[in-house]
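**Q** Predicted model, plus sequence, below.
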Amino acid sequence: MSGPNTNYDPVEVSALDPEAIESNVTDALAAITAAKGLDELKAARIAHAGEKSPLALANREIGALPPSAKAEAGKRVGQARGQVNKALASRQAELEAERDERILVEEAMDLTVRPDRRPFGHRHPLTLTAERMADVMVGMGWEIAEGPGVEAEWFNFDALNFDKDHPARQMQDTFFVDPADAGIVLRTHTSPGQARSLLERGAPLYVAVPGKTFRTDELDATHTPVFHQMEGLAIDEGLTMAHLKGTLDRLASALFGDGLKTRLRPAYFPFTEPSAEMDFQCFVCRGEDPDCRTCGGTGWIEWGGCGMVNHNVLRACGVDPERYQGFAFGMGIERSLMFRNHLADMREIIEGDVRFNAQFGMEI
């Protein structure tokens, strides 16, 4: 921006020169008239009426003029910008009308025409993903278990080594069933399946527990108050973190393709010790594209939590931790579906639009 100029000469401020302003208006009107669609018009608006357009920059120069010159320059620039904005509004209305007419023709439907056949139904992709994950676990010799969505607080928290004052137990994270002091909650994870399976079946034990879970999250592109997980629990003699990683490597390969590298990052969960977050190598760029939208250029994708079952959990379920060891993991099914099929918005999964389901085809 120019500094104060007491000896104002319009020719010296090139951005405010009448010929320059007229040329800018001419260029703007030509670009607006040449726009064949709303996207092209948007580009013309940014170029000729945006904050960095020539007319906007000229308008900023007015502040550096002496008071005697501001009125004339302001009027000249204001009229030019008004002319451009008027042309933009007029062309916007024309293009929107053309678009609406085109939509009426292209998307017209004759509701009186009898369809040739009934459309095929499509199973929900969440169901398909959960079954695919369960099939992988069954193929490794595991069993599939189920648990209730309305769960006793003891199974959801106490048996899993959550302290009484753990933040996850508060009302802002957990749905409590009335009355709130009854000790009944909507399960916040599928991990209660660990305690139920151990109490019902004992050790040794290899079970996967897919199911629906509930948390007081706001619905947005990456969160939903109702979502799905698959819990895995293995209890036997001599199990180590190596068995855990090998199991998750096999599951990741089955879902996202062979040859993916995985890694474990230290983490904390009350029901496992040691605990880790499982990452797998980006299956899109394989860690070679710094601009990859899938992994954010890191080369790694966070999948879920895992670890060796805490001895307190084993004791709470009547299992001798001196004899048996085990590992557990919990993977989000929505998250797996989004990564596997490159979905950007979790809301698409739950809106119930049959066109969304149709793109995944039909599987038996």
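**A** All right, it came through fine. None of these values were measured; they are calculated from a predicted model.

**Q** From here on, just use CA atoms for contacts and neighbour counts.
**A** OK.

**Q** Contacts only, for the spatially closest residue to D163 that is not a sequence neighbour.
**A** Distances taken as Cα to Cα, 6 or more residues apart in numbering place F157 nearest to D163, at 7.8 Å, with adjacent residues excluded. F157 is in contact with 163, 169, 192, counting by Cα atoms under 8 Å, 6 or more residues apart in numbering.

**Q** and which of those residues is nearest to A44?
**A** For the contacts of F157, the residue nearest A44 by Cα to Cα is R169; the value is 54.0 Å.

**Q** who touches that closest one in this structure?
**A** Contact analysis of R169 by Cα under 8 Å, 6+ apart lists F157.

**Q** Could you report the distance from it to W154?
**A** R169 sits 11 Å away from W154, going by Cα to Cα, to the nearest Å.

**Q** Also F256?
**A** F256 sits 36 Å away from W154, taking Cα to Cα as the criterion.

**Q** quick one: which of those two has more around it?
**A** For F256 and W154, the more surrounded residue by other Cα atoms under 10 Å is F256, and the numbers stand at 19 against 16.

**Q** ok, for that one, nearest residue in space, not its chain neighbours?
**A** Nearest non-adjacent residue to F256, counting by Cα to Cα, 6+ apart: R340, 6.1 Å away.

**Q** ok, and the one you found, which helix or strand is that part of?
**A** Element membership for R340 (DSSP states H and E) is helix 333-341.

**Q** Which positions within that helix qualify as buried?
**A** Within helix 333-341, the residues that count as buried by 16 or more other Cα atoms under 10 Å are 333-339.

**Q** Would you tell me what the next helix or strand after that helix is?
**A** Next in sequence after helix 333-341, counting helices and strands by DSSP H and E, comes helix 347-350.

**Q** So what touches that next one?
**A** Outside of helix 347-350, the residues within contact range by Cα under 8 Å, 6+ apart are 126, 219-222, 224, 356.

**Q** Please enumerate residues in contact with the helix or strand hosting D27?
**A** Per DSSP H and E: D27 is located in helix 18-34. For helix 18-34, the surrounding residues in contact (Cα under 8 Å, 6+ apart) are 14-15, 41, 44-45, 48, 54-55, 76-77, 80-81, 83-84, 87-88, 91.

**Q** Below is an additional structure, to be compared with the one above:
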Amino acid sequence: MYQDKVEALKSEISKAEANTKEELEAYRMRFISKKSVIGDLFSAMKEIPNDQKREFGQLVNSVKQLAEEKFKELIETVNAKTQKAKSSDIDLTLPPTNVEVGGIHPLTATKQRIIEIFERIGFNLSEGPEIEDDWHNFTALNFPENHPAREMQDTFFIEKNPDIALRTHTSSVQVRVMENQKPPIRTLSPGRVFRNEAISARAHCIFHQVEGLYVDENVGFADLKQTLYHFAKEMFGKETKVRFRPSYFPFTEPSAEIDISCLLCKGKGCNICKGTGWVEIGGAGMVDPNVLENCGIDNQKYTGFAFGMGIERIAMLKYQIKDLRLFTENDIRFLKQFKPLL
């Protein structure tokens, strides 16, 4: 009785065909799955007399093996037909589809170019947290207790902890580097910073800075000037002129603001440079000895210089952009103009 059933199943399996995935799945459900006809045969094992179980088991195993081998053949057949169908759907005579490629954001392109310039003269990159404590953001940098930057109208403080704030500059990263690394130090710290300012065409509460630091023996102001001369001419062109104006910063002494000749009017005077022919790009100076001491560096042996620039300001000058807000509005019409930056 069971021999006839097994032989009938073998005949059915040998004649089985499958041209689609649906037919392949139907075969699997009938012959391979746990609830298949072969599975039913295994379940009937308990009804077979003990002296016939061995012979019955061999019969059922033979049909199971045949079903599995046939299943593998059908899989190959269906895959081959599917691949052939896909190939036939492709019309090689059709013109190619124009894929629109995106561009690098102008701020990203500007930051990458700045990093490239300074890396070539030995600066390495350093990063730090955007949420800083008072020590790294203010105190270690020689900010007096009554400095305006410590007031709520200039800085975003964490409400539940007045000693924690969103960093106002990436100088805090430089403090962390000096605390954990011995001179010589030559590092560049790009990153996002936050200040409590009204958003306008020339100001934003969130912007990007890049700050540089060089600490070693016998570092002088001439080293600072030559470094920034090199940067300005690499970034804006060899015809660019640079000037330094005396200024004040708590963490540098002496301090200076850096101007370059206006790229629009070539120094002749326009509304961008307010008729002066010069545009400010950042601040710089010799690291104050108190800052070195706060960071555990011998200020009798080592000196250093530091500088800082706004990446948005550099991008505005480089690409002649007049509204700072365009960088953060994600207007596709604006961003499409920078595809050549790829």
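**A** Done, it's in. Values in this document were obtained by computation on a predicted structure and should not be read as measured data.

**Q** about what we covered before: show me what the residue nearest to D163 of structure 1 aligns to in structure 2.
**A** Residue mapping for F157 of structure 1 onto structure 2 gives F138, with TM-score structural alignment as the criterion.

**Q** now swap in A180 of structure 1 and tell me
**A** Using TM-score structural alignment, A180 of structure 1 lines up with N161 in structure 2.

**Q** Could you count how many residues lie near that match?
**A** 9.

**Q** and it, how far is that from E145 of structure 2?
**A** According to Cα to Cα, N161 of structure 2 and E145 of structure 2 sit 17 Å apart.

**Q** What are the boundaries of the strands in structure 1?
**A** Ranges of strands within structure 1 are 143-144, 150-152, 184-186, 205-214, 226-236, 262-269, 272-281, 300-309, 325-332, based on DSSP state E.

**Q** if I look at A198 of structure 2, how far off is K336 of structure 2?
**A** Remark: distance between A198 of structure 2 and K336 of structure 2 (Cα to Cα) = 27 Å.

**Q** Name the residue in these two with the higher neighbour count.
**A** Neighbour comparison, A198 of structure 2 and K336: the larger count goes to K336, with 14 against 10 (by other Cα under 10 Å).

**Q** For whatever residue of structure 1 lines up with that one, give me its contacts.
**A** Taking TM-score structural alignment for the superposition, K336 of structure 2 sits opposite A358 in structure 1. Contact analysis of A358 of structure 1 by Cα under 8 Å, 6+ apart lists 121-122.

**Q** try 10 Å this time
**A** Contact analysis of A358 of structure 1 by Cα atoms under 10 Å, 6 or more residues apart in numbering lists 119-125.

**Q** Quickly name whichever of those residues is closest to A203 of structure 1.
**A** P125 (33.7 Å).

**Q** do you know how far the most centrally placed residue in structure 1 is from L337 of structure 1?
**A** For structure 1, T222 is the residue whose C-alpha lies nearest the centre (Cα atoms, centre = their mean; 3.4 Å). Distance of T222 of structure 1 to L337 of structure 1, given as Cα to Cα: 12 Å.

**Q** between those two, what contacts are shared?
**A** In contact with both T222 of structure 1 and L337: M346, using Cα under 10 Å, 6+ apart.

**Q** hmm, back to that, how much distance is there from the helix holding R340 of structure 1 to the middle of the chain?
**A** Its chain's average C-alpha position is 10 Å from that of helix 333-341 of structure 1, according to Cα atoms, centre = their mean, to the nearest Å.

**Q** Pull up the aligned stretch in structure 2 for that helix.
**A** Aligned by TM-score structural alignment, helix 333-341 of structure 1 falls on residues 311-319 of structure 2.

**Q** Now do the contacts for the residue lying closest to W154 of structure 1 once chain neighbours are set aside.
**A** Spatial nearest neighbour of W154 of structure 1, excluding adjacent residues (Cα to Cα, 6+ apart): G183 at 7.6 Å. Contact partners of G183 of structure 1, counting by Cα under 10 Å, 6+ apart, are 151-154, 156, 176-177.

**Q** If you count contacts, what does the helix ranked longest in structure 1 end up packed against?
**A** If you go by DSSP state H, structure 1 has its longest helix at helix 67-106. Judged by 3 or more Cα pairs under 10 Å, 6 or more residues apart in numbering; DSSP states H and E, helix 67-106 of structure 1 is in contact with helix 18-34, helix 38-49, helix 54-61.

**Q** Of those helices, flag the one that's most buried.
**A** helix 54-61 (a mean of 19; mean count of other Cα atoms under 10 Å).

**Q** tell me what it is packed against?
**A** Packed against helix 54-61 of structure 1, as judged by 3+ Cα pairs under 10 Å, 6+ apart, are the following elements: helix 18-34, helix 38-49, helix 67-106.

**Q** Adding distance to P266 of structure 1 as columns, could you present these in TSV?
**A** Formatted as TSV, these follow (distance: least, Cα to Cα, whole Å):
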stretch	distance to P266 of structure 1
helix 18-34	56
helix 38-49	47
helix 67-106	53
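
**Q** Tell me which of those helices sits nearest to D320 of structure 1.
**A** Nearest of these (Cα to Cα): helix 38-49, 66.9 Å.

**Q** Thanks again, I'm all set now.
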